[in-house]
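In: Test case, fold it:
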Amino acid sequence: MTTSSTAGPRQSAKKAATKTASAGGSRKATATKTTAGTIAGRLRVKDDESPWSEEEIGEVREVLLEEIEQHRVELKLAEDELDDLLRASGDGSGDDQADAGAKTAEREHEISVAANARASLRQAEHALEQLDAGTYGICENCGNPIGKLRLQARPRATLCMTCQEKQDRH
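Out: Now for the predicted structure:
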């Protein structure tokens, strides 16, 4: 299977995961409302921001849960594709150099996709753990608030903009 042909099933699986995650969304939001209310009061924000509301915490939680499900599906698909490619590589004795190179590139691509999905999954799970612990939104580098706007745009963020920019430069 080529990389372009895996995009279809991978995209379909992502859509299915999103539908599955969002189908149970209202139940999850109701079930976590009490927890979110107690968490909202403990989360730190920047001086110029309003405190987190129950609704905002619920929305962030839902996004994180959906991301976790999507990354699990993506990781499973990438690992399955990689397994198929590795099994197929054993019978490539008649391949010319171009075919061997293309297969190597495809394997490397799937390894990269799996690694990215695994890292994103870990980040989303970590953010959810922080949310439950009441430490969500605190920069892991400097200890200052990350900021609601940043977290609403990127719920998995663990660094404030200043620390993220410093890290990106190095």
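
In: use CA for all of it now, contacts and neighbours both
Out: Will do.

In: tell me which element the residue most central in space within the chain is part of?
Out: Note on the chain: the residue nearest the mean C-alpha position is Ser120, at 3.6 Å, using Cα atoms, centre = their mean. According to DSSP states H and E, Ser120 maps onto helix 97-133.

In: Neighbours of Glu62, how many?
Out: Look at Glu62: counted by other Cα atoms under 10 Å, it has 21 neighbours.

In: what angle separates the helix or strand Lys14 falls within from helix 97-133?
Out: Lys14 is located in helix 3-23, with elements delineated by DSSP H and E. Here the directions of helix 3-23 and helix 97-133 differ by 20 degrees (axes from the mean of the first three to the mean of the last three Cα atoms, to 10 degrees).

In: what's the next secondary structure element after helix 3-23?
Out: Sequence-wise, the next helix or strand downstream of helix 3-23 (DSSP H and E) is helix 25-31.

In: helices or strands up against that following helix?
Out: In terms of contact count using 3 or more Cα pairs under 8 Å, 6 or more residues apart in numbering; DSSP states H and E, helix 25-31 is assigned the packing partners helix 54-89.

In: can you pull the contacts of the residue nearest to the centre of the chain?
Out: With contacts taken as Cα atoms under 8 Å, 6 or more residues apart in numbering, Ser120 has the following neighbours: His71.

In: Which residue is the nearest non-sequential neighbour of Leu65?
Out: Ala21 (7.2 Å; Cα to Cα, 6 or more residues apart in numbering).

In: Do I have it right that that neighbour meets Val63?
Out: No - using Cα atoms under 8 Å, Ala21 and Val63 do not qualify as a contacting pair, with a distance of 9.3 Å.

In: separation between the residue nearest to the centre of the chain and Glu69?
Out: From Ser120 across to Glu69, the span is 11 Å (Cα to Cα, to the nearest Å).

In: before we move on, back to that, quick one: residues contacting the residue nearest to Leu65.
Out: Taking Cα under 8 Å, 6+ apart as the criterion, Ala21 is in contact with Leu65, Glu66, Glu69.

In: Relative to Thr3, how far out is the second one?
Out: Read that as Glu66. Here Glu66 is placed at a distance of 25 Å from Thr3 (Cα to Cα).

In: and for comparison, fold this next one:
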Amino acid sequence: MAAKKTAPKQSAPKKTAQKTTASKGSTQKKASKPKSTASKSTAGKSAAKKPLFDKKYLDKQRRLLMEERSRYVTSATRLKAEADSLVEEREPGDVQFDEESGEGDTLAVERERDLALSAHARAAVDQIDAALARIDNGTYGICLVSGKPIPRQRLNAIPWAAERVEHKAGGF
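Out: Down below sits the predicted model:
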């Protein structure tokens, strides 16, 4: 009887091994590369065709950008005019270089500050113009560095953002 018990036990593992091999083969057939590649390419095509933002959101962002542009242009023009007026009001002989009078230095510092702020405002106008161009060509909201989408929260805070925060901050 010991022989009869041993024989079925030996044949059972062989059948189990065959079943396992057969099931592995069928699993491998189900997960073939052509099907997964086809689903990935289909997903990629649909994602590429679908716009990142809807028209309503882009129109809202365009309005915000135009309002900000107007503010920055006004600010830059006003600051430049103030800087120019500081030079016009001062005559060449008015500056004193003694310890009691610091007016010459104050006017120069004030003028340089106005010119720097005006330049900053003009740079913001350039960034806004670039964002408006990205809306027109369909690339608004795509990071210029990584090509990944810029989060909507960042675009709501800074509509002219051209980079994801990690690239702007220098993290990558």
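
In: what's the TM between chain one and chain two?
Out: Overlay of the two chains. TM-score (TM-score structural alignment, normalised by the length of the first structure): 0.65; 120 aligned residues with a Cα RMSD of 1.9 Å.

In: Please tabulate the contacts of Ala21 of the first structure in TSV, including the columns distance to Arg107 of the first structure and neighbour count.
Out: Listed next are the contacts of Ala21 of the first structure as TSV, based on distance: Cα to Cα, whole Å; neighbours: other Cα atoms under 10 Å:
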residue	distance to Arg107 of the first structure	neighbour count
Leu65	29	20
Glu66	27	21
Glu69	24	20
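
In: got a markdown table for these, with distance to Arg10 of the first structure too?
Out: A markdown table is the format used below for those (distance: Cα to Cα, whole Å):
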| residue | distance to Arg10 of the first structure |
| --- | --- |
| Leu65 | 19 |
| Glu66 | 16 |
| Glu69 | 13 |
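
In: follow-up on the earlier one: which helix or strand lies directly C-terminal to the helix holding Ser120 of the first structure?
Out: Counting by DSSP H and E, what follows helix 97-133 of the first structure is helix 148-153.

In: Onto which residues of the second structure does that following helix map?
Out: Aligning helix 148-153 of the first structure against the second structure (TM-score structural alignment) gives residues 152-157.

In: The matching stretch against the first structure, how far on average?
Out: Relative to the matching residues in the first structure, stretch 152-157 of the second structure has an average distance of 1.2 Å after the fit, by mean Cα distance after the TM-score superposition for the first structure.

In: contacts for that stretch?
Out: Residues outside stretch 152-157 of the second structure that contact it (Cα under 8 Å, 6+ apart): Gln61, Gly141, Ala161, Arg164, Val165.

In: Can you give me the neighbour number for Glu110 of the first structure?
Out: Using other Cα under 10 Å as the criterion, Glu110 of the first structure is surrounded by 23 other residues.

In: now for it: what does it line up with in the second structure?
Out: When the second structure is aligned by TM-score structural alignment, Glu110 of the first structure is paired with Asp114.

In: Would you agree its match is in contact with Ala83?
Out: Yes - using Cα under 8 Å, Asp114 of the second structure and Ala83 qualify as a contacting pair, with a distance of 5.6 Å.

In: Just the buried residues of the match of helix 148-153 of the first structure, please?
Out: Across stretch 152-157 of the second structure, burial judged by 16 or more other Cα atoms under 10 Å covers Arg154, Leu155.

In: Off-centre distance for it?
Out: Counting by Cα atoms, centre = their mean, to the nearest Å, stretch 152-157 of the second structure is centred 9 Å from the centre of its parent chain.

In: What of stretch 82-90 of the second structure?
Out: With Cα atoms, centre = their mean as the basis, the distance from the averaged C-alpha position of stretch 82-90 of the second structure to the chain average is 40 Å.

In: again with stretch 90-105 of the second structure
Out: Taking Cα atoms, centre = their mean, one finds the center of stretch 90-105 of the second structure at 48 Å from the center of the full chain.

In: Ends of that stretch, what's the gap?
Out: Using Cα to Cα, the end-to-end distance of stretch 90-105 of the second structure comes to 12 Å.

In: Check stretch 90-109 of the second structure too.
Out: Distance between the boundary residues of stretch 90-109 of the second structure (Cα to Cα) amounts to 14 Å.

In: Can you tell me the SS state at the most far-flung residue of the first structure relative to its centre?
Out: Note on the first structure: the largest separation between a C-alpha and the mean C-alpha position, by Cα atoms, centre = their mean, falls on Gly94 (39.9 Å). Here Gly94 of the first structure takes the coil state, with states given by DSSP: H, G, I helix; E, B strand; the rest coil.

In: Tell me which residue of the second structure lines up with it.
Out: Counting by TM-score structural alignment, the partner of Gly94 of the first structure is Asp94.

In: Next, the contact list for its match, please.
Out: Going by Cα under 8 Å, 6+ apart, Asp94 of the second structure touches Gly104.
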